[in-house]
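>>> everything below, folded, please.
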Amino acid sequence: MKQNGGIILIGYLDGQVQWYKGNTVIVNINGIGYYVEVTDAAIIPEVGKGIKLYIYTYVREDALSLYGFKEIEERELFTTLLTVSGIGPKAALNILATLSYDSFINSILTENLAVLKQVSGIGPKTARRLILELQGKVGELANNLSQGIIKSSDDEEIYLALQGLGYSPQEIKQSLSGMEFAENTTIEEKIKKALTRLGKER
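As a prediction, this is how the structure comes out:
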């Protein structure tokens, strides 16, 4: 947590589900309940179960709201969406609830208005504004994600091979996360293992 003008900004919560309804959940941490809105009710477990969320703290003169995300990349994209003129937290949350992280970034980079207009409340004018204001910014997000994956020359070869097969940076990151290889494992064997894991996740 950090302070902004005397207000504590929360970046992450790790607690238990006290109550939930729709896309809203109360996270209980040491007897204090944090009221959080999330993109998808499916990420909320049963009452009493543990929940971990990356948090964006939205501060206004008359309100302080918490928005929760399962992955930190989603929170970063949410933050980026708020830089677009006319896009507030509700609209940004609606975009992330409708489109996956990868689908949204690809729609911006390829200027795909049809995909963006799938989001309720997003018409042609707003879709064009999103593309105009975000093209450079989402490209940077995609680059940052790939940099988090590549830690060696082998990782770079695996990343490029999987990307060439049509997998997104986020899918590749999830596939390689926690994967261990024997010292004498070849690049081909590593790619094959990653593909097997990706096939199970899709």
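
>>> for the rest of this, base every contact and every neighbour count on C-alpha atoms.
Will do.

>>> who's in contact with the residue minimising distance to the centre of the chain?
Centroid-nearest residue in the chain, with C-alpha atoms, centre = their mean: Glu74, separated by 1.8 Å. Taking C-alpha atoms under 8 Å, 6 or more residues apart in numbering, we find Glu74 in contact with Leu96, Tyr101.

>>> let me know the helix or strand that it is in.
Following DSSP states H and E, one finds Glu74 within helix 72-81.

>>> again with Gln18
Going by DSSP H and E, Gln18 is part of strand 12-21.

>>> helices of this protein, residue ranges please.
72-81, 89-98, 101-109, 113-116, 124-149, 153-164, 169-176, 187-201 (DSSP state H).

>>> could those go into JSON lines alongside distance to Gly33?
Formatted as JSON lines, the helices of the chain follow (distance: least, C-alpha to C-alpha, whole Å):
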{"stretch": "helix 72-81", "distance to Gly33": "21"}
{"stretch": "helix 89-98", "distance to Gly33": "21"}
{"stretch": "helix 101-109", "distance to Gly33": "28"}
{"stretch": "helix 113-116", "distance to Gly33": "35"}
{"stretch": "helix 124-149", "distance to Gly33": "32"}
{"stretch": "helix 153-164", "distance to Gly33": "41"}
{"stretch": "helix 169-176", "distance to Gly33": "31"}
{"stretch": "helix 187-201", "distance to Gly33": "33"}
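
>>> I have a second one here; can you model it like the first so I can compare?
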Amino acid sequence: MILYKIGKIISIGKQYIILESNFIGEVIYVPKPRDFIAEKVLKIFIYEYKYENHKTLYGFKTFKERILFEDLLTVPGIGPKTGIQILKERIKKIIGMLLKGDADGLAHLPGLGVKSAKQMIFELQDKYSKLISNEEKKKMKNESNLISVSEIIPTLKTLGFSKQQIKLAINKVKSKDNIELMIEDAIRVISNEKHKIIKA
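Alright, predicted model coming up:
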């Protein structure tokens, strides 16, 4: 069993990276390709999925992500393609919703419906509840209430901000439990940047 690989990222696609390791280039599917940097040497945790005569590699920046991915595959109705989509969300938020039994919240994750979300809670809630300390549980449950920064992008587009301005804002704005406050923060960031340019 392959646990991890160390190599150089040769190319980055929409759903995968190409990693060169020991003079061999391999396609590795990852949750968030944009988190990786081309030409960088790194360690990536691997899950090797075998089906009939086919083998597909899935990669993760942290061992925790790999463990959660492997656990997701034990849930009826969740395969590797769905599992990798689910992990586009922050791992703490996913586990927080799992611990709270928040089927509606989980159902909003890519590839999941209400039925699969309930099945996920049924299969994994007890396991993660036993593995995680009470203090960590509290943190994760709070994390699950936070809104992803990406959710403010449509509003910023509607307000007429450019792609460059939106990218600047989402890189600086922190997740909160109130989307209106996040939008206000984003507008403030963009406005401050405009003032810097004018002064320059």
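
>>> superposed, what's their TM-score?
TM-score of the superposed chains, computed with TM-score structural alignment, normalised by the length of structure 2, equals 0.65; 144 aligned residues with a C-alpha RMSD of 2.4 Å.

>>> picking that back up, ok, which of the helices of structure 1 comes nearest Ile8 of structure 1?
In terms of C-alpha to C-alpha, the element of the helices of structure 1 nearest to Ile8 of structure 1 is helix 72-81, at 17.4 Å.

>>> where in structure 2 does the closest one align, residue-wise?
Counting by TM-score structural alignment, helix 72-81 of structure 1 lines up with residues 63-72 of structure 2.

>>> mind giving me the packing neighbours of the strand holding Gln18 of structure 1?
On a contact count with 3 or more C-alpha pairs under 8 Å, 6 or more residues apart in numbering; DSSP states H and E, strand 12-21 of structure 1 meets strand 24-29, strand 50-59.

>>> between these, which one is nearest to Pro124 of structure 1?
Using C-alpha to C-alpha, these put strand 50-59 closest to Pro124 of structure 1, at 27.2 Å.

>>> and the closest one, how far out from the chain middle?
Here the centre of strand 50-59 of structure 1 is set off from its chain's centre by 12 Å, with C-alpha atoms, centre = their mean, to the nearest Å.

>>> so which bit of structure 2 is that strand matched to?
Using TM-score structural alignment, strand 50-59 of structure 1 pairs with 41-50 in structure 2.

>>> mean shift between that stretch and structure 1?
If you overlay the two and look at stretch 41-50 of structure 2, the average distance to its match in structure 1 is 1.0 Å (mean C-alpha distance after the TM-score superposition for structure 1).

>>> got the buried residues for that stretch?
For stretch 41-50 of structure 2, the neighbour count (16 or more other C-alpha atoms under 10 Å) marks Ile44, Phe45, Ile46, Tyr47 as buried.

>>> related to what we said a few turns ago, what's the matching range in structure 2 for the strand holding Gln18 of structure 1?
Against structure 2, strand 12-21 of structure 1 falls on residues 4-13 (TM-score structural alignment).

>>> off-centre distance for the matching stretch?
With C-alpha atoms, centre = their mean, you get 18 Å for stretch 4-13 of structure 2.
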